[in-house]
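>>> With the sequence up front, the predicted model follows.
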Amino acid sequence: MSRVSSQVVRRVFETAANRLDDPQKKAVSDYLAHSGTTADKHYRMKSLESIVMAAGLLKKLQKQKKSSAGPSGQEALGEGTSPQSVESSSHGDHCALPQPSLRQLVIDLERIPEGNNKVKFHKEFKSLLEKHPVTLSGQIPKMRHRRDTSEANQRKLYTHWAEKQLEMRVKHTREQFNRRRPTKERVDTWVKKQGWKCKAANISTEVVENWAPSGSEDRIMDNKQIQTLVKTQDWKGLHITQFEEKGDGIITTRTFKKGEVVCDYHGPVVSGKEGENIHKNTTGKETGYIFFFRNSKGQSLCIDAHSDRCHCHPDKRTFGRLLNHSKKNSNIKPLHCVVDKDGEMKDVILFIATKDLPVGEEVLFDYGVNKKYFNNEGSDLDWL
């Protein structure tokens, strides 16, 4: 069933009321315009007789509108009703109209004011925000301030303001973990550091349960969490394992969402020419650990990861260099990023999941080479 606004309902009934005489039209118009505000200002519906008469007219018009359309496409007047009877009833005695039940009358009377009350509260809340805007660290407006805005709705203003602040805090928190799914404990810790006077669990539960990667890929390295992981190489959710035919590889130990950062390709960045020299002086087994790319200026560069351990993490085997190749079954893609490190722009290669990765799946990417590369030396490379 489609929803319609109270304004549309008014127009429909006012159009249908054109067939009535002038006193009846005025009664319907006053009834439709009735609200708590107008009643206080103008006392339009003073008489109970006027209320009952107007409700009866609307009920009768409603029945006529529900009648089925005849073959000519015009509205039927309803079973057993002739044009003459409608004409006579519309100009006849008001008391001759069928009277609605008390319950239906109450429903009819409350239906339109309810919509007006929502509009009124919206205006009150907007007025409150002008003096007490919702902020991440702000305090809920005091009772005296809420009562100055609306004596009747001060409690509702309290609840609504608090809900808006919670929404703002959840959104802000989610932005801190926009490319790596956090644990509830991690979010709790982050929220508590903000000094917000609230239950961290309310925010962390919402963030973790409804988490999904967000934000532009161009801004991924703005994320402090990703910067820390690139620096520490403490990527979670991955495990080094042995494959019978291809040796070392990486599998997932948790699920990853499409668009999530899985890990990076770690190693010193050198020029493309230097990378080619390293390639020529390394064995075929080590060749696959050199990652060639071009930066945003079009310069040819290379990440040299042919050594089993890097000088900055001598106690770790980094994940990126152990990722295996697959053109058909790749499930991650490399993304070149730049990060400002102490005033120096550094190049980073991140790996982004191209689909949801379940637990226990091997992480693969397309190296972008074939057996004709490296002056046909690729024909001797087993990983191709």
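Everything's here; your move. Numbering: from 1, shown residues only.
>>> contacts, neighbours, all on C-alpha from now
Noted.
>>> Enumerate the positions of the longest helix that the chain contains that are buried.
Of all segments of type helix in the chain, defined using DSSP state H, the longest is helix 102-131. Within helix 102-131, the residues that count as buried by 16 or more other Cα atoms under 10 Å are 105, 108-109, 112-113, 116, 124-125, 128.
>>> I'd like these as a markdown table, with distance to N153 appended.
A markdown table is the format used below for the buried residues of helix 102-131 (distance: Cα to Cα, whole Å):
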| residue | distance to N153 |
| --- | --- |
| L105 | 26 |
| D108 | 24 |
| L109 | 21 |
| I112 | 19 |
| P113 | 16 |
| N116 | 14 |
| E124 | 9 |
| F125 | 9 |
| L128 | 11 |
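>>> Tell me the one of those nearest A39?
The closest of the buried residues of helix 102-131 to A39 turns out to be P113 (Cα to Cα; 10.3 Å).
>>> quick one: that closest one and K341, what's the gap?
When distances are taken as Cα to Cα, to the nearest Å, P113 and K341 turn out to be 60 Å apart.
>>> do the same with T287
For T287, the distance to K341 under the criterion Cα to Cα works out to 29 Å.
>>> Also E151?
When Cα to Cα is the yardstick, E151 and K341 sit 55 Å from each other.
>>> same check, this time on T15
Here the criterion is Cα to Cα. By it, T15 lies 70 Å from K341.
>>> if we can go back for a sec, so T287 and K341 - more neighbours on which side?
Using other Cα atoms under 10 Å, the more surrounded residue of T287 and K341 is T287, with 18 against 10.
>>> ok, second structure coming up, stack it against the first:
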Amino acid sequence: QAFETATRHLSHMDRSVVADYLSPSTSTKSGNVIRARMLLSLIAGESSGSGEPAPRTSGAECPQMDERAAYDLFIKSFPVAINGRCPGKLVRTELVGIAYERLCYDHWRSDQKTLRMKHVIHFGRRLPTEHRVHAWMEKEGWTSNCPDVQQILRQWRPSGSVDTAVDCSVIKKLLQYQRWMGLIIVEIEGKGRGVKTTRKF
């Protein structure tokens, strides 16, 4: 009876989440565990205050849950990953409520696309072709929510640095046997190592 009284203002779905969490004989999904704890925290706060709690249809629509809090709760259960997939609508609704499920979906996919862009932006030491980028993303298994290839090519930067290239064993071998007169590797103040000439060409 105490449970019914404390949770009467919650939706049927939220009451089920809390009941499953409190029952020792059932296993609760990780996302529902977080939501159940949040709901219990809200109930405890209301019980310690004065007056009756205001009716509401969903725990995700209460004043204590705003867009930022809803998304923080969402990514704790479903962290953004390069090769991950955003959970379906039913799972999202169970966790953050119908008011925020679409917002969390859009934010999650936007963050994933940004993560993928950062992952692919340093594509080797040479500017890749559009075909090669497409092939690489296909190999990664990215069938949706892919970064724009033209944007990747515009923002592309080579991986490594000049020092890394100079330290490369292949480059060192070429330098060892080169017969280029008047070229030397020197330390350039503030820039690292570079190539200078010792005579006019």
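Received the coordinates, thanks. What you see is a predicted model, and the numbers here were worked out from it, not measured in a lab.
>>> Need the TM-score from the superposition.
The TM-score (TM-score structural alignment, normalised by the length of structure 2) is 0.52; 138 aligned residues with a Cα RMSD of 4.1 Å.
>>> Among the buried residues of helix 102-131 of structure 1, which one sits closest to E217 of structure 1?
Distance to E217 of structure 1, by Cα to Cα, is smallest for F125 among the buried residues of helix 102-131 of structure 1, at 37.0 Å.
>>> out of everything not next to it in sequence, what's closest to the closest one?
If the residues on either side of it in the chain are set aside, F125 of structure 1 comes closest to L157, at 6.4 Å by Cα to Cα, 6 or more residues apart in numbering.
>>> Which of the three states applies to that neighbour?
Following DSSP: H, G, I helix; E, B strand; the rest coil, we place L157 of structure 1 in the helix state.
>>> what about the helices in structure 1?
Listed in chain order, the helices found in structure 1 under DSSP H are 6-16, 22-32, 36-42, 48-66, 83-91, 102-131, 143-149, 154-176, 184-193, 200-209, 224-232, 272-280, 284-287.
>>> Of all those, which one is nearest D347 of structure 1?
Relative to D347 of structure 1, the nearest member of the helices of structure 1 by Cα to Cα is helix 224-232, separated by 11.2 Å.
>>> just to revisit the earlier point, which other helices and strands contact the longest helix of structure 1?
Contact analysis of helix 102-131 of structure 1 by 3 or more Cα pairs under 8 Å, 6 or more residues apart in numbering; DSSP states H and E lists helix 48-66, helix 143-149 as its packing neighbours.
>>> returning to that earlier point: now for the equivalent of the residue nearest to F125 of structure 1 over in structure 2: which residues touch it?
The criterion is TM-score structural alignment: under it, L157 of structure 1 has C104 as its aligned partner in structure 2. The neighbours of C104 of structure 2, taking Cα atoms under 8 Å, 6 or more residues apart in numbering as the test, are 70-71, 74, 92.
>>> Next, count neighbours for G267 of structure 1.
By other Cα under 10 Å, 25 other residues sit near G267 of structure 1.
>>> what do we get in structure 2 for it?
Following TM-score structural alignment, the counterpart assigned to G267 of structure 1 within structure 2 is L174.
>>> Relative to structure 2, which residues correspond to stretch 120-136 of structure 1?
Under the alignment (TM-score structural alignment), stretch 120-136 of structure 1 falls on residues 66-82 in structure 2.
>>> for the matching stretch, the distance to its chain's centre please.
9 Å (Cα atoms, centre = their mean, to the nearest Å).
>>> What of stretch 183-193 of structure 2?
Using Cα atoms, centre = their mean, the distance from the centre of stretch 183-193 of structure 2 to the centre of the chain it belongs to is 39 Å.
>>> what does it contact?
Residues external to stretch 183-193 of structure 2 that are found in contact with it (Cα under 8 Å, 6+ apart): 162-163, 194-198.
>>> now stretch 71-78 of structure 2
Residues lying outside stretch 71-78 of structure 2 but in contact with it, judged by Cα under 8 Å, 6+ apart, are 30-31, 34-35, 86-87, 92, 95-96, 103-104, 107-108.
>>> Can you turn the buried part of those into a PyMOL selection?
Buried residues within those, by 16+ other Cα under 10 Å, are selected in PyMOL with:
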select buried, resi 31+34+35+86+92+95+96+103+104+108
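>>> Let me know the closest of the contacts of stretch 71-78 of structure 2 to M13 of structure 2.
If you rank those by distance to M13 of structure 2 using Cα to Cα, L95 comes first, at 10.0 Å.
>>> residues touching that closest one, list them.
Neighbouring residues of L95 of structure 2 by Cα under 8 Å, 6+ apart: 31-32, 35, 74.
>>> Determine which two of the residues you listed are furthest apart.
Farthest pair in the contacts of L95 of structure 2 (Cα to Cα) is N32 and F74. Separation: 10.5 Å.
>>> how much space between the residue nearest to the spatial centre of structure 2 and Y105 of structure 2?
Closest to where the C-alpha atoms of structure 2 average out (Cα atoms, centre = their mean) is V80, at 3.1 Å. Between V80 of structure 2 and Y105 of structure 2 the distance, using Cα to Cα, works out to 11 Å.
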